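**Student:** below: sequence and its predicted model.
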Amino acid sequence: MMPLPIKATRPIRRTTIQKKSRYSLYKPELREDFISKCGYCDTPDYYSGGRTGFHIDHFAPKSKFDLLKNEYNNLVYCCPICNLGKSDDWPGDNPNTSFMGDIGYIDPCSEIYNEHLARNQDGTILALTPLGSYIHKRLKLNLRRRQICWLMERMEDQLTRLAKLGGRDDAEIKALCELTIEYFKYAGFLKRE
């Protein structure tokens, strides 16, 4: 089977965001632009405590490129694991060169991000290129929690579609709908901020 894209929808940073005094003030806009998911691994933010638990990564690290620390186009809405894994790692001294050969990073808003990383049908994240392998290792994309979160999202989508069949009199469909409602009640605990 062919691998799936790591992200079903590519995030797109808006270019019309008004300049703010601190990069942390961009979080609502970043959350919207990144569809409430980690820009790197695509895990929904509610698995890490929602907006308050998610981080803002400086794609070109602020420790090396202080002038970019408050530039919206250098910010990535991301989970704590990806942010800590990438940390201030960067392949050189130029903020515009994010990779050199097989070392470095692809901006998750780039059209070529999915050329380096993908998913198996079971949700595990795969490296497709040597550069993808570097990113995979640094961001710990092999962690099982990423697969579980992805599978739970797929299950929720399927349960939602099945629940719409609930108007029928079939006892098995009715039981499935009740189970679906119960599942969403518990999953809702994760999604509260």
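**Tutor:** On my side now, so go ahead.
**Student:** for the rest of this, base every contact and every neighbour count on C-alpha atoms.
**Tutor:** Noted.
**Student:** tell me which element residue 182 is part of?
**Tutor:** helix 171-191 (DSSP states H and E).
**Student:** before we move on, what about residue 152?
**Tutor:** Using DSSP H and E, residue 152 falls in helix 144-163.
**Student:** can you check what angle separates that helix from helix 171-191?
**Tutor:** 140 degrees (axes from the mean of the first three to the mean of the last three Cα atoms, to 10 degrees).
**Student:** okay, now the one to match up with it:
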Amino acid sequence: MTFFPKIVRCEKYTVKECGSYHGYAYYKDQIHIDCQYRCVYCDIKLDECGHEGFALDHFRPQEKFPDLKNDPKNLVVACSKCNRSKSSHWPVDIKLEVTYLDEMGFIDPFEHNRLDFFCVELSGVLVPKRSPSKYLIKLLGLNRPSRVVVRRNRQLQRRIDDLIVSAEAIINEVIQSGEMTESSWRKLESAKVAISGVRQLRQEISNT
């Protein structure tokens, strides 16, 4: 999936011999795997950040939920900007079990399909579909220019991949036919158009 894939936690996190959790930093590698090496808020991938700037984030802030400080089920991966912007924000009453209420709060990426809350335009802009996505876009700056460019380029790259697959299929079909007919030439012409489209899209990416 190009944006906000479904993520799941590992079945069981390692604990100490006494049964308590390790310090939260111990779970860094596993949480990265659980989150598919993506920021759970803006969806940027670790390799799109040059493998820098990712941090463990306490989904429910440890300042407000101290008992969850080392609980790996409360840890997510966030890029540095989203992590700083989120900070200790938690607008919902901590006595409530919900993570958002009405217009404000946070979407638990392991409990909800984030594509139910956000729509990604071809331009790369995130558009709110339902609460609290509008709150999150503003609080975390999810439409900051760097993220819009990344999402737009992903859209372009997906189109490039589709064109390459199409061109390869056409060329293979002509080769397997074993003869060059008028129909074969037309098919090769369409493959040429697809390859030209790839070049154009790559140029668009390089210009961003």
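**Tutor:** It's in. Nothing here was measured: the structure is a model prediction, and the numbers come from that model.
**Student:** one step back: which other helices and strands contact the helix holding residue 152 of the first structure?
**Tutor:** helix 171-191 (3 or more Cα pairs under 8 Å, 6 or more residues apart in numbering; DSSP states H and E).
**Student:** tell me the buried residues in the helix it packs on?
**Tutor:** Buried residues in helix 171-191 of the first structure, counted by 16 or more other Cα atoms under 10 Å: 173-174, 176-177, 180.
**Student:** coming back round to it: same for the helix holding residue 182 of the first structure, what does it pack against?
**Tutor:** Counting by 3+ Cα pairs under 8 Å, 6+ apart, helix 171-191 of the first structure packs on helix 144-163.
**Student:** what's the average distance of the helix it packs on to the second structure?
**Tutor:** After superposition onto the second structure, helix 144-163 of the first structure sits on average 2.9 Å from its aligned residues (mean Cα distance after the TM-score superposition for the first structure).
**Student:** list the contacts of the helix holding residue 152 of the first structure.
**Tutor:** 41, 43-44, 47, 122-125, 176-177, 180, 184 (Cα atoms under 8 Å, 6 or more residues apart in numbering).
**Student:** so which of these is the closest to residue 70 of the first structure?
**Tutor:** Within the contacts of helix 144-163 of the first structure, proximity to residue 70 of the first structure (Cα to Cα) peaks at residue 41, which comes in at 23.0 Å.
**Student:** give the contact list for the residue most central in space within the second structure.
**Tutor:** Relative to the mean C-alpha position of the second structure, the nearest C-alpha, by Cα atoms, centre = their mean, is the one of residue 43, at 2.9 Å. Residue 43 of the second structure sits next to 3-4 when contact means Cα under 8 Å, 6+ apart.
**Student:** re earlier: export the buried residues of helix 171-191 of the first structure as CSV, with columns for distance to residue 15 of the first structure.
**Tutor:** Below are the buried residues of helix 171-191 of the first structure laid out as CSV (distance: Cα to Cα, whole Å):
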residue, distance to residue 15 of the first structure
173, 47
174, 48
176, 45
177, 43
180, 40
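**Student:** which among the residues you listed gets closest to residue 67 of the first structure?
**Tutor:** Among the buried residues of helix 171-191 of the first structure, and counting by Cα to Cα, the member closest to residue 67 of the first structure is residue 180, at 49.3 Å.
**Student:** tell me how far the spatially closest residue to the closest one that is not a sequence neighbour lies from residue 65 of the first structure.
**Tutor:** Ranked by Cα to Cα, 6 or more residues apart in numbering and with sequence neighbours excluded, the top spatial neighbour of residue 180 of the first structure is residue 159, at 6.0 Å. Going from residue 159 of the first structure to residue 65 of the first structure by Cα to Cα, to the nearest Å gives 46 Å.
**Student:** which one of these two is surrounded by more residues?
**Tutor:** For residue 159 of the first structure versus residue 65, the count of surrounding residues by other Cα atoms under 10 Å is larger for residue 159: 18 against 14.
**Student:** to which residue of the second structure is residue 156 of the first structure aligned?
**Tutor:** Superposed on the second structure with TM-score structural alignment, residue 156 of the first structure falls opposite residue 157.
**Student:** gap between the helix holding residue 152 of the first structure and the chain center?
**Tutor:** 15 Å (Cα atoms, centre = their mean, to the nearest Å).
**Student:** same thing with stretch 91-109 of the second structure?
**Tutor:** When C-alpha coordinates are averaged (Cα atoms, centre = their mean), stretch 91-109 of the second structure and its chain have centres 21 Å apart.
**Student:** now do the same end-to-end measure for that stretch.
**Tutor:** Stretch 91-109 of the second structure: ends 17 Å apart by Cα to Cα.
**Student:** now do the SS call for the residue lying closest to residue 29 of the first structure once chain neighbours are set aside.
**Tutor:** Leaving out its chain neighbours, the residue that sits closest to residue 29 of the first structure by Cα to Cα, 6+ apart is residue 17, at 7.9 Å. What DSSP: H, G, I helix; E, B strand; the rest coil gives for residue 17 of the first structure is coil.
**Student:** just give me the match in the second structure for residue 17 of the first structure.
**Tutor:** In the second structure, residue 17 of the first structure lands on residue 13 (TM-score structural alignment).
**Student:** test my guess that that match contacts residue 72.
**Tutor:** Yes: proximity of residue 13 of the second structure to residue 72 meets the contact threshold set by Cα atoms under 8 Å, at 7.2 Å.
**Student:** more neighbours: these two, which one.
**Tutor:** residue 72 (25 against 14).
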